[in-house]
Structure formats: structure tokens, C-alpha cells
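Student: fold the following for me, if possible:
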Amino acid sequence: MALTPSNMLPLGTKAPEFSLVDTKDNKIKSLQDLKGKTGTLVMFICNHCPFVIHVNEELVRLANDYQSKGINCIAISSNDVVNYPQDGPDQMKQHAIDNHYPFPYLYDETQDIAKAYDAACTPDFFLFNSDLNLVYAGQLDGSRPGNGIPVTGEDLRSAIDGLVNNSPINQNQKPSMGCNIKWK
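Tutor: As a prediction, the model looks like this:
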């Protein structure tokens, strides 16, 4: 497992469009179909990464907490499934069921969407406003597997609260850290 920081896409960047298969129902879904009224959180995750496993429960809590406030969450897996078959679409569907994902879990088979977002690691978080302009790119919180810091989601939650409450979002954003995306 290679510890990789996110690339920190510049704030204000327009969300790249996509149409991907949602492994939960096997239907094609686009960014326009899934965007939230207030904001949209795009998360690059996968099934096997210990960093994602470490925060899975908080991702579910966060999505459930903010959905009623107009924030929609979207999870995307872009890993190479030839070398990492545990991240394949069938396994993604089961993983979403097992973890009670309240958000779509999309499969980026070509890896084009991860490249468009300049995603580098799992988990990697991109929060967009109602106009799909990037307002936050960074870590969920300071917790990592084994560092003893509790998973709270405080950094990402602070940014979402700012978006929901129309208040300033801290511009000093710390990169997410995790396993590198498994490129083909």
C-alpha cells in the first residue's frame, strides 16, 4: 500500500461531466442526474483500500446527515480490476450493500473520470457547489488507520456546513491521503 496524497484540484474548477454505471442497480447515471440542489460530493473510493475501510462508516453517516440539506454524495471506483479483482463491479455492488451505502457507487472502467478529476488516491474528496464549482478538495479528517485519531469527518463536514449555511469555507485545505488509484 503506497501512501499517496491527493492532487488538490484548484478551487473553482468546474466538475467534469460523466456518465457511469451505478453498480448498485446496473443503470447509467450522469453527474447531471445525481447532482444535489445545494452541493455535490464526489468521492473516489474502492473496496479494498484500508484507508477507505477505515472511514466507510463515516462516509455513510455523512451522506445520511446531509442528504436532507441538498447535498448529494457520489462514490466512484476507478481501480484496475484486472490486477485488483476485488474492486470489480460485482464486488462493488456487494460492498455497497454490506456497508449500507446511501449513495450511488459508480464504476469508472476506463479511468477517464479519475483522470478528469485529477484523482490520485482512495479516498479522494471533491465538494462542488450548486453550480458545480469546486469549493473543497481535501481530507475527510486527520484520522488514518493506526494513528489513534478518531474518525469524525470534521474537515469535510466543516466545508459542507459552510456550503449549506452559505458561510465561508476554509481555503487552507489539507490533502486527503490513502492508497494510490490502481492505474492500468
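Student: every contact and neighbour count from this point should use C-alpha atoms.
Tutor: Fine.
Student: quick check, M43 in a helix?
Tutor: No: under DSSP: H, G, I helix; E, B strand; the rest coil, M43 sits outside any helix and is assigned strand.
Student: could you report the distance from it to A114?
Tutor: Distance check for M43 against A114: by CA to CA, to the nearest Å, it reads 10 Å.
Student: ditto for L134
Tutor: 15 Å.
Student: over to F44?
Tutor: Separation of F44 from A114 (CA to CA): 8 Å.
Student: now do C179
Tutor: 14 Å.
Student: the biggest helix by length in the chain - contacts with which helices or strands?
Tutor: When the chain is parsed with DSSP state H, its longest helix is helix 50-67. Under the contact criterion of 3 or more CA pairs under 8 Å, 6 or more residues apart in numbering; DSSP states H and E, helix 50-67 touches strand 71-77, strand 177-180.
Student: which helices and strands sit right next to the last one?
Tutor: Based on contacts counted as 3+ CA pairs under 8 Å, 6+ apart, the elements that strand 177-180 packs against are strand 3-5, helix 50-67, strand 121-122.
Student: adding distance to D90 as columns, could you present those in JSON lines?
Tutor: JSON lines is the format used below for these (distance: least, CA to CA, whole Å):
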{"stretch": "strand 3-5", "distance to D90": "26"}
{"stretch": "helix 50-67", "distance to D90": "18"}
{"stretch": "strand 121-122", "distance to D90": "19"}
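Student: to compare against the first, here's the next sequence to fold:
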Amino acid sequence: MSDGSERTPDESGGHGADGKGGRKDPSTNEGSRFDRLPATAADRTVEGRATREEAVGWWVERFGLDAERFAGHTFWEKGSGKIWAFADDVDSPAELEGLGMTFLRTRQEHWKPTTDAVQRFGRGARRNVVVLDAEEARAFLRGETTDPEWDGDWGYLIAAHEIAGAVEPIGVGLYLYGELRSQMPKGRQREL
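Tutor: From the prediction side, this is the model:
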């Protein structure tokens, strides 16, 4: 028997967070939807959410990339600190399973770039790129820790290898205490 109140689905086809079909609160972080990163801190409505300016600025500062490399991309958070890059635009918020590629992990002590983002955007990086020789590159792709010659910053680096006269990014490495720990996802590790 009905109590007389109608529950209507929201735009995603389900019921909103208020249970009455209303849209979910845009000032909260929802793990089931993509929210566009605000342009600047002045535009931020969700506490702790990175801004586009901060995300792009991190890549520029950490790896010496040109900010123009990210032109034409929109940036989105889904969940807590999982930033996605999308080479187009859609309305925000968007309730989808995936949107573009994972780009950066924030909301932790040290931001971490993703393998996909390093391979897509890392070409041309001028800082914090460790170029591995052939054996080191093979070990890195297997997910192993190596000890390359490196006298730069500690932390997340772009691991790269010279191929056909060009330095190509392979993935993300974590350099600590004289060793490079491969961050190659298990499903992408290869024996070459």
C-alpha cells in the first residue's frame, strides 16, 4: 500500500542520495560519480578536492612539463582522490563507470601519477626522469626493484628507456634509499 508519496528516479536512473529522487549534493564527494575539478581553489566546493590548477601545476613542477600539454583535457575526481583526465567535456557531475584515463592519485601525503598518465603525458618531461638501460627496463616491466644510477629527487619518478633515439616513458617508479621500486600494475607487468 502506498503512503501517497511518489519516488521518482533522478537523471542517473536511480534515486538520489536524499531517497526522494533529488540530485546528490554537489558539495560532497561521491564515489559513484565524476565531478569536474574546480579551476582554482576559489572555485572549490568540496573540501580536499584538488583543483585543475593544482593538478596540472603538480605535473609542471614535478616533471618540468609544459602546461599546454594538458590543454583540451578536462579533469575529474571519482571517489576519494582518484583524478581522471578526459580529452573532451561532458556535464558535471557525471554518473559513469569510466571517463578517459586515470591520471593522478591525490588525498594522500604524496600525490602519485598513474602509469597511463605517464605514458600519455610524460614524453618531453625535463625533470625527475630516470632513463633505464635495457636490463633495468626489462626488470622494471617485470615489476622488480632496480638500482639505477640516479642522483636526483626521491619520490615518484618517470621511468623511461631510450628506443630508436628517443626517450620513451615506461611507467612510474618510486625512488627511495638508492633503489627504484617499479609501480607497474600487476596486470601490465611483462617478461621481455
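Student: could I get the TM-score for this pair?
Tutor: Scored against TM-score structural alignment, normalised by the length of the first structure, the superposed chains reach a TM-score of 0.25; 86 aligned residues with a CA RMSD of 5.8 Å.
Student: so which bits of the longest helix of the first structure are buried?
Tutor: By neighbour count with 16 or more other CA atoms under 10 Å, helix 50-67 of the first structure contains the buried residues 50-53, 55-56, 58-60, 62-64, 66-67.
Student: with stretch 161-177 of the second structure instead?
Tutor: Here stretch 161-177 of the second structure shows H161, V167, E168, P169, I170, G171, V172, G173, L174, Y175 as buried, counting by 16+ other CA under 10 Å.
Student: follow-up on the earlier one: which two among the buried residues of helix 50-67 of the first structure are spaced furthest apart?
Tutor: Using CA to CA, the pair of the buried residues of helix 50-67 of the first structure lying farthest apart is P50 and Q67, separated by 25.8 Å.
Student: strands of the first structure, start to end?
Tutor: 3-5, 19-22, 27-30, 39-44, 71-77, 105-107, 121-122, 124-129, 134-138, 177-180 (DSSP state E).
Student: ok, F44 and A114 of the first structure, which is more surrounded?
Tutor: Ranked by neighbour count (other CA atoms under 10 Å), F44 of the first structure and A114 place F44 first, with 27 against 22.
Student: the more buried one and T122 touch, don't they?
Tutor: Yes: F44 of the first structure is in contact with T122 according to CA atoms under 8 Å; the separation is 5.7 Å.
Student: which one of the helices and strands packed on strand 177-180 of the first structure lies nearest to K27 of the first structure?
Tutor: Among these, helix 50-67 sits nearest to K27 of the first structure (CA to CA), with 20.7 Å.
Student: the residue lying closest to A137 of the first structure once chain neighbours are set aside: neighbouring residues, count only.
Tutor: Once flanking residues are discounted, A137 of the first structure sits nearest to F126: 4.8 Å by CA to CA, 6 or more residues apart in numbering. By other CA under 10 Å, the residues close to F126 of the first structure number 25.
Student: look up how far Q32 of the first structure lies from F126 of the first structure.
Tutor: Counting by CA to CA, the gap from F126 of the first structure to Q32 of the first structure is 16 Å.
Student: also K115 of the first structure?
Tutor: 19 Å.
Student: what's the burial count for I97 of the first structure?
Tutor: 12.
Student: top strand in the second structure by residue count?
Tutor: Criterion DSSP E: the longest strand present in the second structure is strand 166-176.
Student: and the helix or strand just after it, what does it pack onto?
Tutor: For strand 166-176 of the second structure, the following helix or strand on the C-terminal side (DSSP states H and E) is strand 179-182. Here strand 179-182 of the second structure touches helix 134-141, strand 145-146, strand 166-176, going by 3+ CA pairs under 8 Å, 6+ apart.
Student: possible to save these as TSV with distance to A85 of the second structure?
Tutor: Listed next are these as TSV, based on distance: least, CA to CA, whole Å:
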stretch	distance to A85 of the second structure
helix 134-141	24
strand 145-146	28
strand 166-176	17
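Student: out of these, nearest to P113 of the second structure?
Tutor: With CA to CA as the criterion, P113 of the second structure lies closest to strand 166-176 of those, at 7.0 Å.
Student: before we move on, the earlier item: and the helices and strands packed on helix 50-67 of the first structure, which is most packed in?
Tutor: strand 71-77 (a mean of 25; mean count of other CA atoms under 10 Å).
Student: so which of the helices and strands packed on strand 179-182 of the second structure gets nearest F63 of the second structure?
Tutor: Here strand 166-176 is closest among those (CA to CA), at 11.9 Å.
Student: just checking, what packs against that closest one?
Tutor: So strand 166-176 of the second structure, by 3+ CA pairs under 8 Å, 6+ apart, packs with helix 115-121, strand 155-163, strand 179-182.
Student: that one vs strand 155-163, what angle?
Tutor: When axes from the mean of the first three to the mean of the last three CA atoms, to 10 degrees is applied, the directions of strand 166-176 of the second structure and strand 155-163 differ by 150 degrees.
Student: how far off helix 134-141 does strand 166-176 of the second structure point, in degrees?
Tutor: Going by the same axes, to 10 degrees, strand 166-176 of the second structure makes 60 degrees with helix 134-141.
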